[in-house]
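**Q** Have a look at this prediction, sequence included:
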Amino acid sequence: MTAPAFAPDDLTARVLHRDGLMLVVDKPAGLPVHAGPKGGLNLESMFHALRFGLPRDPALAHRLDKDTSGCLVLGRHRKALARLGKLFANGRVGKTYWAVTRGAPEADEGRIDAALAKRSPDRGWWMAVDPAGQPSSTEWRVLARGAGLAFVEFTPLTGRTHQIRVHAAHLGMPLLGDPIYGAEPAGGARLHLHARSVRVPMRENQPPVTVTAPPPPHMAETFAALGWRVDEAEPALYAPV
């Protein structure tokens, strides 16, 4: 899919949180966070617009897939990045994702514990459920159902590559728009996976920084078409109209 037209000023306008240590930006779907082997437009090349008075560009504290939207955390200097690196590595950053899946389990919530490993040594991002792989856990709950689809909130307890996408497919409810782990045809729906919120305990003995990102337009359109609306008083809950 062609990357969206995007400029440094657009990225500045998508800053959701800023303090002396970190930034959280609302990453658009379809734009990679860093350059691939063939180069091309990417967010990292625009980080100079996010200095906000500091001498160096901020840097990525973690990654989101090209087609995933939502909360992306950046460290503003080396000490902040080191702190963020430890928090992510130790599983102390809370992450909530929203997704639309094809099909849904009978239960309204659950947890999947299924180890993940690389499916191919030549493509490090291509993952599969493998008992010999790294332990991987994801909690989930169904927020709405309709038209053979489900709106599901995922909370990954570990941070493996493509964890939510592989776990969802393993449960029999692949993500809408996923041509790799689902069965989305070429030219079909866009990937419906959104990093809805992060909770970062950046400073000890202080409340975590909690940030939420609005759903991207293509997911909002799907919600509207299925009659699902957000209750902003309780952002984690959607209800049918």
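**A** On my side now, so go ahead. What you see is a predicted model, and the numbers here were worked out from it, not measured in a lab.

**Q** C-alpha from now on. contacts and neighbour counts both.
**A** OK.

**Q** center of the chain - which residue?
**A** Centroid-nearest residue in the chain, with CA atoms, centre = their mean: Ala195, separated by 3.3 Å.

**Q** Hmm, that residue is touching Gly70, no?
**A** Yes. Between Ala195 and Gly70 there is a contact under CA atoms under 8 Å: 4.4 Å.

**Q** Mutual contacts of those two, please.
**A** With contacts defined as CA atoms under 8 Å, 6 or more residues apart in numbering, the residues shared by Ala195 and Gly70 are Ala213.

**Q** In which helix or strand does the residue nearest to the centre of the chain reside?
**A** Using DSSP states H and E, Ala195 maps to strand 193-200.

**Q** So which elements touch that strand?
**A** strand 69-75, strand 94-102, strand 209-212 (3 or more CA pairs under 8 Å, 6 or more residues apart in numbering; DSSP states H and E).

**Q** one more structure, for comparison:
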Amino acid sequence: MIGGLRFVHLDGWCAVIDKPGGLLSVPGRGPDKQDSVVSRLRCLLPWCLAQPAVHRLDMATSGLMVLGLTGPVHRHLSAQFARRQVVKEYVALLDGEVGGEGGEMRLAFRLDPDNRPHQVYDPEGGKEGITRWRRIGERDGRTLVVFVPLTGRTHQLRLHAAHPLGLGCPIVGDSLYGRGRPGDRLMLHAAALGFTHPASGQRMGFTSSPPFL
């Protein structure tokens, strides 16, 4: 742990951070929302790009995220995300029993402007989110799954888990789409991340164990 961040990888081009649940990925609006992965990183590396986050994890979600430290690196990594060349796997504990062993979900959703940041299903006006999933175990009437998102919509995995047209089974601790209460630990963790290093061209892969297992 350095400067309040757990580094999984760091070089002159990019950083991979194992973000704890409860920490913002990037600063928000207002003085009470300035503490984040990005603000902590820039305190340690003041020379890095002002906005190095290539992708974001929800505040309640823990796990791996990659940051590009310079403009060219950030653009290179962003292009990999856009081309779906980045491998991302999440482990989630669902609040109930799920039928089936795996599959693919496609649901379109959008922001509910009257209930921010809540997202709502909207097959006509929403943006499609695509998630592959597989069951990996059960525990006390709950189901452990791996999610592989092919798109990066806001709250995508939480919605795909909870919505009746998805798995119909919210993530444990989800206070927006499930039975969790504010402050509960969301049982969703970005457990694997793979991408091509923008300087060396080497394929890199990282893993992180979910803290709730």
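**A** That came through fine. No experiment lies behind these values; they were computed from the predicted model shown.

**Q** quick one on the thing from earlier: what about the helices and strands packed on strand 193-200 of the first structure, which gets the closest to Leu175 of the first structure?
**A** With CA to CA as the criterion, Leu175 of the first structure lies closest to strand 94-102 of these, at 4.2 Å.

**Q** Relative to the second structure, which residues correspond to that closest one?
**A** Following TM-score structural alignment, the partner segment of strand 94-102 of the first structure in the second structure covers residues 87-95.

**Q** could you give the angle of the strand holding Ala195 of the first structure to strand 69-75?
**A** Strand 193-200 of the first structure runs at 40 degrees relative to strand 69-75, counting by axes from the mean of the first three to the mean of the last three CA atoms, to 10 degrees.

**Q** if I look at the counterpart of the residue nearest to the centre of the first structure in the second structure, how far off is Asp95 of the second structure?
**A** Taking TM-score structural alignment, the alignment pairs Ala195 of the first structure with Ala190 from the second structure. Noted for Ala190 of the second structure: a distance of 18 Å to Asp95 of the second structure, by CA to CA, to the nearest Å.

**Q** and what of Thr61 of the second structure?
**A** 16 Å.

**Q** the strands in the second structure, which residues?
**A** With DSSP state E as the criterion, the second structure has strands at 7-10, 14-19, 62-68, 87-94, 102-111, 119-121, 127-139, 142-149, 188-196, 203-207.

**Q** give me every residue that touches the residue nearest to the centre of the first structure.
**A** Listed by CA under 8 Å, 6+ apart, the contact set of Ala195 of the first structure reads Thr68, Ser69, Gly70, Cys71, Leu72, Lys95, Thr96, Tyr97, Trp98, Ala213.

**Q** Same question for Glu109 of the first structure.
**A** Glu139, Trp140, Arg141, Val142.

**Q** got a list of what the counterpart of the last one in the second structure touches?
**A** Alignment note (TM-score structural alignment): Val142 of the first structure maps to Arg135 of the second structure. Neighbouring residues of Arg135 of the second structure by CA under 8 Å, 6+ apart: Gly100, Glu101, Gly102, Thr143, Leu144, Val145, Val146.

**Q** Can you select the buried ones among those residues for me in ChimeraX?
**A** To isolate the buried members of these in ChimeraX, using 16 or more other CA atoms under 10 Å:
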select :102,143,144,145,146
